[in-house]
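# need coordinates for the below:
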Amino acid sequence: TLWLPVGPFNGSSIVDPEMRPVEQHLIPASAAERSLQILREFGADIWLFTTDKWLIDNPGGSYVAHEQHTIRADPTIVSDFSPYLSSACKIVGASADAAGLAACEKAMQEALGSEATAVRSQTYYLDVTPPGFDKGTFVEAMAKRLGIATAAVATIGDMQNDLAMFRVSGTSIAMGNAADNVKDQATHVTASNEQDGFAEAMEMILKRNGVG
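Down below sits the predicted model:
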């Protein structure tokens, strides 16, 4: 059973186990508008997440069914994102063109600067989230809440958006399916998702803590 808060939207929000907001941050409306323009330039599907809605304008997009299964929620179809630009917790560009999305990530980071965080959470998802908050700041917030040092925290990840939490945690474990630059910044590398890498990572953490 979950008893600790969780950090949706790449750690830029904190919610309790019942999904009630503890801390919420939004993307500045101007940055949200600019990010939509850039995603359109690169031909990515646009998804906008508010605190309680997943908004899309292309129900036939390649990853809509995948996301429905992942988050166990249905999207709200809109023809115009404008009314929601001032209440965006996260904006996602979804694209099957991995190289194009990597280029889009770079363009987005250059265009937005410190106005928002733009980083890929999958090879096919580019996430734009509120500035100054990421998985690393979430780790720090949770460590403070628990009264422990970040050096005592272990994190597991496989994508660019996990690097922020790797940088602040004492033990960082990259999945075997992670990109090389993610593996390079981890203290340990485990097997891939398909080869029970998560179970292997948990065993590593338990052994480190003298359990099992």
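# please count neighbours and contacts with C-alpha atoms only from this point.
Noted.
# tell me which helix or strand comes right after the helix ranked longest in the chain.
Scanning the chain for the longest helix, with DSSP state H as the assignment, gives helix 98-112. Next in sequence after helix 98-112, counting helices and strands by DSSP states H and E, comes strand 117-122.
# and the contacts of that next one?
Contacting residues not belonging to strand 117-122 are listed as 102, 105, 108-109, 126-134, 159-162 [Cα atoms under 8 Å, 6 or more residues apart in numbering].
# now, these that are in strands?
Counted as lying in strands by DSSP state E, out of the contacts of strand 117-122, are 126-129.
# max pairwise distance over these: which two?
Within the ones in strands among the contacts of strand 117-122, L126 and T129 form the most distant pair, 9.9 Å apart (Cα to Cα).
# next, the second sequence, to be compared with the first:
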Amino acid sequence: MRQPISLIALDVDRTTLTDDYRLLPAVVEAVARAVEADVQVVAATARAPNALRGIAASLGLKGPSVCLNGAWTGTILSDEAMMEHGAPMNFARTKALISQAEAVGLNPCWFTETDWHALSHGHLVEREAHATQTNPVLASSLDELAQPIFKVLCLETAGTGDALEKLADNFAGDFNFVRSDRHLVEITSSGVSKQGAVAALTKRLGVDRENVAAIGDSENDLDLIRWAGFGIAMGNGSEAVKRAADWVTWSNAHAGAAFAIDTIIAANRAAARTPEV
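Here you go, the predicted model:
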């Protein structure tokens, strides 16, 4: 770390949480220590606001959060989510995207500010419901498409072949396609990312890039980890993320996020004790 860290952008799934979606006490305690040390912790996640609410409450996060892979930034309260900035997708093109994805078996889900939706039950719907402990709104047809839509999620399976690559080619000019897991693809408006949302947020907060740390594990964290003053990869992260990071912490199974946070706090304290020359 070349500069003291005043804000940590923290990924959630497979970073803050274990692979089976548990929030380890060590991570909760480390976030509390960061707050006590005047280091702001901001969730930067692909999750929707309602799927982050319980986790944010357990972590004691009361400030802004970046959700839906950067398409939504706002404050999550106990009974509502207050959007401060949003980047909705083009409605007509999103409708066409969902139609094509459903036709080739990608079981698309789409996310508004308050709910997530699907046309049918399938592998992705089951996975998302289990991961977030929320249930989708099932639409009988695309005529029931609610808007604005901030994100579409698709899941590759053994039976979908190269359908996702073809979908990405068909809509390359409209949307950003990025993986948050080996077979899970997040689709947002072109130019939308966690990095862009965190950069905009820190600018509003008056925090310089050099004073931002980012912790993550997957492809959708790459730009943010490269951009941050101190980028940290999880030990369970992809090789691309580890190569891009300034440092690699322990895995999520061993509370690597907690170790990273405590390392930042210790470095900040050491810097504060070092006299300027």
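# follow-up on the earlier one: how distant is the longest helix of the first structure from the center of its chain?
16 Å (Cα atoms, centre = their mean, to the nearest Å).
# please pick the buried ones from the contacts of strand 117-122 of the first structure.
For the contacts of strand 117-122 of the first structure, a burial check counting by 16 or more other Cα atoms under 10 Å picks out 102, 105, 108-109, 126-131, 133-134, 159-162.
# out of those, which one sits closest to A116 of the first structure?
P131 (4.1 Å).
# and the closest residue to that closest one other than its chain neighbours, how many neighbours does it have?
Spatial nearest neighbour of P131 of the first structure, chain neighbours left out: A116 (4.1 Å); criterion: Cα to Cα, 6 or more residues apart in numbering. Neighbours of A116 of the first structure under the rule other Cα atoms under 10 Å: 24.
# what lines up with A116 of the first structure in the second structure?
Here A116 of the first structure is matched to F175 in the second structure, going by TM-score structural alignment.
# quick one: contacts for that match?
89, 187-191.
# which bit of the second structure covers stretch 161-178 of the first structure?
By TM-score structural alignment, stretch 161-178 of the first structure lines up with residues 220-237 in the second structure.
# residue boundaries of the strands in the first structure?
14-15, 21-23, 45-49, 54-56, 76-77, 90-94, 117-122, 125-129, 154-157, 171-174, 188-189.
# possible to save the ones you listed as CSV with distance to Y63 of the first structure?
Below are the strands of the first structure laid out as CSV (distance: least, Cα to Cα, whole Å):
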stretch, distance to Y63 of the first structure
strand 14-15, 25
strand 21-23, 27
strand 45-49, 9
strand 54-56, 11
strand 76-77, 14
strand 90-94, 7
strand 117-122, 11
strand 125-129, 9
strand 154-157, 21
strand 171-174, 24
strand 188-189, 28
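# out of the ones you listed, which is closest to P8 of the first structure?
Nearest of the strands of the first structure (Cα to Cα): strand 14-15, 6.6 Å.
# tell me the helices and strands packed up against the closest one.
Here strand 14-15 of the first structure touches strand 21-23, going by 3 or more Cα pairs under 8 Å, 6 or more residues apart in numbering; DSSP states H and E.
# give me the distance between the two termini of stretch 117-135 of the first structure.
The first residue of stretch 117-135 of the first structure is 11 Å away from its last residue (Cα to Cα, to the nearest Å).
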